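1. Need coordinates for the following:
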Amino acid sequence: MPIKDFSILLGVILIVIMLIIPLPTGIIDFLIIINISIALLIILVSMNTREPLQFSIFPTLLLLVTLFRLGLNVSTTRAILGNQGDAGNVIETFGDFVVGGNALVGFVVFVILVVIQFIVITKGAERVSEVGARFTLDAMPGKQMSIDADLNAGMISDIEAKERRQKIEQEADFYGSMDGASKFVKGDAIAGIVIVIINIIFGLVIGMVQEGLPLAEAANKYTLLTVGDGLVSQIPALLISTATGIVVTRAASEGNLGHDITKQLLAYPKMLYVAGGTIFSLGVFTPITGSVTFTIAMLLAIGGFFLERTNKRDSILEEEAEEEKEQPGDEDPKSPESVVNLLQVDPIEFEFGYGLIPLADANQGGDLLDRVVMIRRQLAIEMGMIVPVIRIRDNIQLQPNEYSIKIKGNEVAKGELLLDHFMAMSPGVEDENIQGIETVEPAFGLPAQWISEDLKEQAELSGYTVVDPPSVVSTHLTEVIKRHAHELIGRQETKQLVDHLSETYPTLVEEVTPNPLSVGDIQKVLANLLKEKVSIRNLPVIFETLADYAQMTRDTDLMTEYVRQSLSRQITKQYAQEGEPLYVITMGGDVEKILADSVQQTEQGAFLNIDPQMSQKIVENTMMEVQRLQETGHMPVILCSPAVRMYVHHLIQRYMPQVPVLSYNELEPHIEVQSVGVVNSQ
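-> From the prediction side, this is the model:
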């Protein structure tokens, strides 16, 4: 254990010893000076902190210092009453020298110190601590939402967001602790008053009864010692109370207390002239000594003159510095920062024309940032993936009402919004009274029209689906992220998921990675699942399956098939409605045989080596059956045997990426399956 840490532990033990064992007067003198030194050090540190969290240990330190001072009070009381008034040199000096040997004057000084500490400083610090704790806790949700908004807007990184959230939690803990710790200061002030009264009363009793002193002599002797003890105790207590007030009333700033006071109090030099003129007038029109008022007035005027000249010089220098910054070519093109910053590619970007700025501007009622937060949470629940930060920015190269969605720097979708209109999608039966601007719903490609607000209610009554522009873009962005989820989950994102899983399933993770599977292997399996819109939220089941089959094969496509079968309940629920049959298109026996015979095994895994004309024929027949099923109003699902499911998906994904391909092993036994079409090779 370091010596510094050991010394703190030893100090706490010594405080307990002070409460029990009588101490020699020499040690008491030493501890009294230590007490004053600690109090001075605390108030100096509190004045030089820029924000309360820089002195986060203060609540605990306040308790230890208060306990130390009370231990000293017990020791000094024992010395005063038990050693016939011999309480050490320090107490005697404070009782005799500081108050001039006059017990009554010393008692008055002590009472004034107690009143200042108890009524003014301690009570004020206690109230500020209580209010600070309350407001800090009330402001936490708003601060958290602000951090989420900045994170989704790309203004801060994940690390910065984590640090800011941690700081908010620390502030709440600090002000909560200060609210309780301020009660120590209040109790200490009350204890000081009680101890002084006890010392005076019992000092008189001991002096008159045990020592046989007259009343006046006993009162003078023990009152002086008691007052000296009270002063050496209350002066450090006053410093600690002042430090408490400084810490809880301190706002975050760029400098310490001295810097802030001088900077802000002297920010207006002309006010020094006004103050100086007022003091000068007091010397002229009142009996106050002119030498005092004129001197202070002159100092204030001189100070105002020099401050005004200094401020002018600083403002000129700042203007020159700003002009230099605005001049082109200031940044050194040879510096690595000027190039490295340009290499950053955001995973997801949402750009919009200047006409759509109200979408993201909270001052104009825009809630896009809040919607992005909800999108990330929704996809975390639905897909089980951590959606990267979505960079939101305006782009003057786009049309005013146009927006663009980019994945890793490449545009994958775009759309157009009319902020003063609503998008209405027909239920299938057109209403001639609903007339608007023809458009296409961007997320699913459905025909729609932009209608004015006065037609909104009528369209809803006619069965139209009516959505506002923010909902249109939110839905589009959600579907684009789902469609490209497999591109967004890289090794780094996979490592985050693995680390999170290891917190609750450490044994399971150790069995899968780093041996036999690397993070890259796991990432490929997860990407395969996301590519077919299978949620990876149930990571324990996925890892259990990988642990079972990773020893048998390193083919990530084959392991994906095993994982899909383990997630059969989840996949069944995704496509089959409770109590309703699942309408499917099955692969004919001849097609499955052709596909199975065309599989070739290599060192890199299996792939489909099929005749191009045959593959084209199978795809065309599949598209015909899918279209026929869609016309009946049912979602198309292709069902085949587990051995060829992966190859069927590879064959048709380019032409029908939205059509799911399931195997018999991926459906729960209780589901009713109705085949409404068969894909043959002819």
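2. C-alpha from now on. contacts and neighbour counts both.
-> Noted.
3. How far away from the center of its chain is whichever helix or strand His259 is part of?
-> Following DSSP states H and E, one finds His259 within helix 257-265. Here helix 257-265 is found 31 Å from its chain centre; the criterion is C-alpha atoms, centre = their mean, to the nearest Å.
4. How about residues contacting that helix?
-> Met47, Asn48, Thr49, Arg50, Ser253 (C-alpha atoms under 8 Å, 6 or more residues apart in numbering).
5. C-terminal to it, what's the next element?
-> helix 269-285.
6. Now that next one: buried residues?
-> In terms of neighbour count (16 or more other C-alpha atoms under 10 Å), helix 269-285 has its buried residues at Pro269, Lys270, Leu272, Tyr273, Ala275, Gly276, Gly277, Ile279, Phe280, Leu282, Gly283.
7. State the three-state secondary structure for Ile585.
-> Three-state assignment for Ile585 (DSSP: H, G, I helix; E, B strand; the rest coil): strand.
8. tell me the contacts of it?
-> Glu625, Val626, Pro636, Val637, Ile638, Leu639, Ser675, Val676, Gly677, Val678, Val679.
9. I have a second one here; can you model it like the first so I can compare?
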Amino acid sequence: MDLTSPARLLTGARDALGGSVLPIGILVLVAMMVLPLPVFLLDSFFVLNILLSLLILMVTMHTYRPLDFSSFPNLLLIATVLRLALNVASTRIVLSEGHTGPDAAGQIIKAFGEFVVAGNYAVGIFVFIILTIINLVVITKGAGRVSEVAARFTLDAMPGKQMAIDADLNAGVLSAEEATLRRREVAEEADFYGSMDGASKFVKGDAIAGILILAINIVGGLIIGIVQHNMAVADAAQAYILLSIGDGLVAQIPSLLLSIATAIIVTRVSSKSNMAQHISRQVHLSRAWIPTAAVLGVLGLVPGMPNELFLMFAAGAAAAAYFAIRSETNEADETEAEEDTAAPISGDVVTLEDVTDYSPVSLQLGYGLISLVDEDKAGPLVSRITSIRREVSKALGFVVPSVRIRDDLALPPNQYRIRIGHTIVGEDIVYPDRKLALPGEGSTVDLDGIKVRDPSFGVEAIWIRPAQQSQAEANDYVVIEPISVIATHMSQLLTKHAADLIGQDDVQAMLDNLAKRNPQLVQSIVPKLVPLHVLTEVLRLLLVERIPIADLRKILEGLSGMVANVKSPVAMSEALRPSLVPLLIQQLTSLGQTMPVITLSPDFEQLMLRTLRQSGDDGLVLDGGLAKTLLQSLNEISERLVNENRPSILVVAPPIRRHLADFVRVHVPQVVILGFTELPENRTVEVVATIGDFNGLPSGQNLEKEKVN
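-> Coordinates of the predicted model:
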């Protein structure tokens, strides 16, 4: 027997009942506008209206983000229709039975007419006008403007958010399920703010309708009382105006509550706490309460002021400051206790964790650079490095591991050090109180500062004071923030050492992601034809050459056609290059641009080909002088192209491409070396330089040989 069946039946009955209540309720609201209501039902609906308005207001105050109350526009419409239906029903009773006395329209209207405005219809009119001004001019108008702006900006940002989600999905930062949820949230956010833009008009129209209904009740009541019931003008005014004011107030107060709820929901900022917690956390600051208490205390000592009242509130503010100080002290103690618990210090015990660091990438900072990552001082380095990881991941096609940032007291104050695993791959000195100025072609003025070389590109640069920035920019210097210096260096090193950042676990994660779309392809290739460790080595060889591996489907399809004849990872990567090089080229130059290329002279290229054939398994071996002159030429041409913001691409004969690339990469890493057969047919090229005029070398000398592979 299924024990859960009664619970399921109960849940189904509840859902069916809940689904039928709302349509019946809408029909009741429409009927209220047509059919006369008994007085006791009118009172009940007025109380229900107040209850619904208070409930909506309380829910808006306890939501963590606007989308948590996404049904708010629907509830706002229902509450507005309910209030208007009550206005119609109460108007019918006031005009038809108002001459019989204040009890004619029920206890609620009578109470608001006599108790709230003290039975004086003149006072009631002014109170109603003031409430209407507050509702219509202040709250409703402001909430409507916020809704309009929020809807406009949300809809404008929607395409960019969708593109960011697609980019993160392609880079592997998000899974398919996470991307679907993110897209759904973006769509729901746009729908919500679009609905709120229209729903705010309900509140405004409701306030205007309240004014018109009040005027109709007063004018109609006076006419009916004087003409039909032969009442004196004063008696008719006392009876009908008092009932009309009571009717207007009993509808206007719930309308004001809904206007406040609308303003709260559209101005709500997404957070992990409700509105009260959000405000109290940000307001409960000792450094805010102490000067407040001091100012109130001074005002309480001024002669002629209500001294006791000011001093009483000053004491209250001082008490709030005292509790804020205690709260801040307790939080600091709890944080220290958590840190002590997480990392206990022992003078005689050394654990494996003390000497082992498995972080794939780490950034060590001297104590003078701690402010760059200090959250209390809004240090932007962490968010900048996260952005760099995302950009490099998209460019290379796999998720770059997170960067561990920590201080190192052994470093000089302004030095930073970048490690890949345990290997130091880069370090330099930055000055957080200065800016780095890189000279341009038109820079002729020598600035006063600390002369260095830029760690990313090796060009001469100067650390200048912030006050010199205008002078530097006027003299064609490019001024860079210290954060950007570290970030650019980090980006360059992550790209350069990408092959060291990907392992078998990362490749398996990429395969799992691809298997969701192409399961048969993955199952038929890995590990049946290509073992996981071989595929990992092939991807590493491609990354060494800066070739993106984002299109894993194309890589696997290419491997499936060559594994019968090609066994070594080196040969596999070389065979895959022609189909993948276009991914690299499109990152270097846009499709409509002419691609600048560097070539070797025919004589020099033939010399390399002959040397390669003669060397055999030893690889390409060049005279030391020739190798040095080749590197100098490449370096000079590359620096010129970098200044022109153009890539450095050397095109050579396919047989020598890999051997020459292995040699050049060590000395001039920014140069990309392609084979003639790898140039795409749909791109126009421009030969910007030809290397090979080495006539200046002395002939016949026994030059030192340098192995290029």
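10. Give me the ChimeraX select line for the contacts of Ile585 of structure 1, limited to the buried ones.
-> In ChimeraX, this line selects whichever of these come out buried by 16+ other C-alpha under 10 Å:
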select :625,626,636,637,638,639,677,678,679
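11. Return the distance of the residue sitting nearest the centre point of structure 1 relative to Asp367 of structure 1.
-> Structure 1 has Arg165 as the residue nearest its centroid, 2.1 Å off, counting by C-alpha atoms, centre = their mean. According to C-alpha to C-alpha, to the nearest Å, Arg165 of structure 1 stands 22 Å off from Asp367 of structure 1.
12. how about Ile198 of structure 1, what's its match in structure 2?
-> The equivalent of Ile198 of structure 1 in structure 2 is Ile216 (alignment by TM-score structural alignment).
13. Now that match: which helix or strand?
-> helix 176-223.
14. Next secondary structure element downstream of that helix?
-> Past helix 176-223 of structure 2, the next helix or strand by DSSP H and E is helix 233-236.
15. other SSEs contacting that next one?
-> Under the contact criterion of 3 or more C-alpha pairs under 8 Å, 6 or more residues apart in numbering; DSSP states H and E, helix 233-236 of structure 2 touches helix 176-223.
16. now for the helix it packs on, which elements pack on it?
-> Using 3+ C-alpha pairs under 8 Å, 6+ apart: helix 176-223 of structure 2 touches helix 72-97, helix 141-171, helix 233-236, helix 242-267.
17. Run through the residues that contact the counterpart of Phe184 of structure 1 in structure 2.
-> Mapped onto structure 2 by TM-score structural alignment, Phe184 of structure 1 lines up with Phe202. Shown in contact with Phe202 of structure 2 (C-alpha under 8 Å, 6+ apart): Leu76, Leu77, Thr80.
18. Could you tell me which of those residues count as buried?
-> Leu76, Thr80.
19. Output the contacts of Phe202 of structure 2 as JSON lines; include the columns distance to Glu308 of structure 2.
-> Formatted as JSON lines, the contacts of Phe202 of structure 2 follow (distance: C-alpha to C-alpha, whole Å):
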{"residue": "Leu76", "distance to Glu308 of structure 2": "45"}
{"residue": "Leu77", "distance to Glu308 of structure 2": "48"}
{"residue": "Thr80", "distance to Glu308 of structure 2": "45"}
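20. And the helices and strands packed on helix 176-223 of structure 2: which comes nearest Val127 of structure 2?
-> helix 242-267 (8.6 Å; C-alpha to C-alpha).
21. correct me, but the residue nearest to the centre of structure 1 touches Gln144?
-> Yes - at 6.8 Å, Arg165 of structure 1 counts as touching Gln144 under the criterion of C-alpha atoms under 8 Å.
22. Please identify every residue contacting each of these two.
-> Common neighbours of Arg165 of structure 1 and Gln144 (C-alpha under 8 Å, 6+ apart) do not exist.
23. Pick the most deeply packed of the helices and strands packed on helix 176-223 of structure 2.
-> helix 242-267 (a mean of 25; mean count of other C-alpha atoms under 10 Å).
24. what's it packed up against?
-> Against helix 242-267 of structure 2 (3+ C-alpha pairs under 8 Å, 6+ apart) you get helix 39-61, helix 72-97, helix 107-111, helix 121-133, helix 141-171, helix 176-223.
25. centre of the chain versus it, how much separation?
-> 37 Å.
26. And for stretch 165-180 of structure 2?
-> 14 Å.
27. out of the contacts of Ile585 of structure 1, who's nearest Ile13 of structure 1?
-> Val637 (75.0 Å).
28. For that closest one, list the residues it contacts.
-> Contacts of Val637 of structure 1 by C-alpha under 8 Å, 6+ apart are Tyr583, Val584, Ile585, Val659, Pro660, Val661, Leu662.
29. burial count for Asp206 of structure 2?
-> By other C-alpha atoms under 10 Å, the residues close to Asp206 of structure 2 number 21.
30. again, but for the one 4 residues further on
-> Using other C-alpha under 10 Å, Gly210 of structure 2 is surrounded by 22 other residues.
31. likewise Leu54 of structure 2?
-> Neighbours of Leu54 of structure 2 using other C-alpha under 10 Å come to 15.
32. counterpart of it in structure 1?
-> So Leu54 of structure 2 corresponds to Leu40, using TM-score structural alignment.
33. Any figure for the gap between that match and Leu9 of structure 1?
-> From Leu40 of structure 1 over to Leu9 of structure 1 (counting by C-alpha to C-alpha), the distance is 21 Å.
34. now Ala547 of structure 1
-> Relative to Leu9 of structure 1, Ala547 of structure 1 is positioned 49 Å away (C-alpha to C-alpha).
35. ok, these two, which is more surrounded?
-> Ala547 (20 against 11).
36. Just confirm the more buried one is within a strand.
-> No - counting by three-state DSSP, Ala547 of structure 1 falls outside a strand, being helix.
37. Now do the helix holding Ile216 of structure 2 and helix 141-171, the angle between them.
-> 170 degrees (axes from the mean of the first three to the mean of the last three C-alpha atoms, to 10 degrees).
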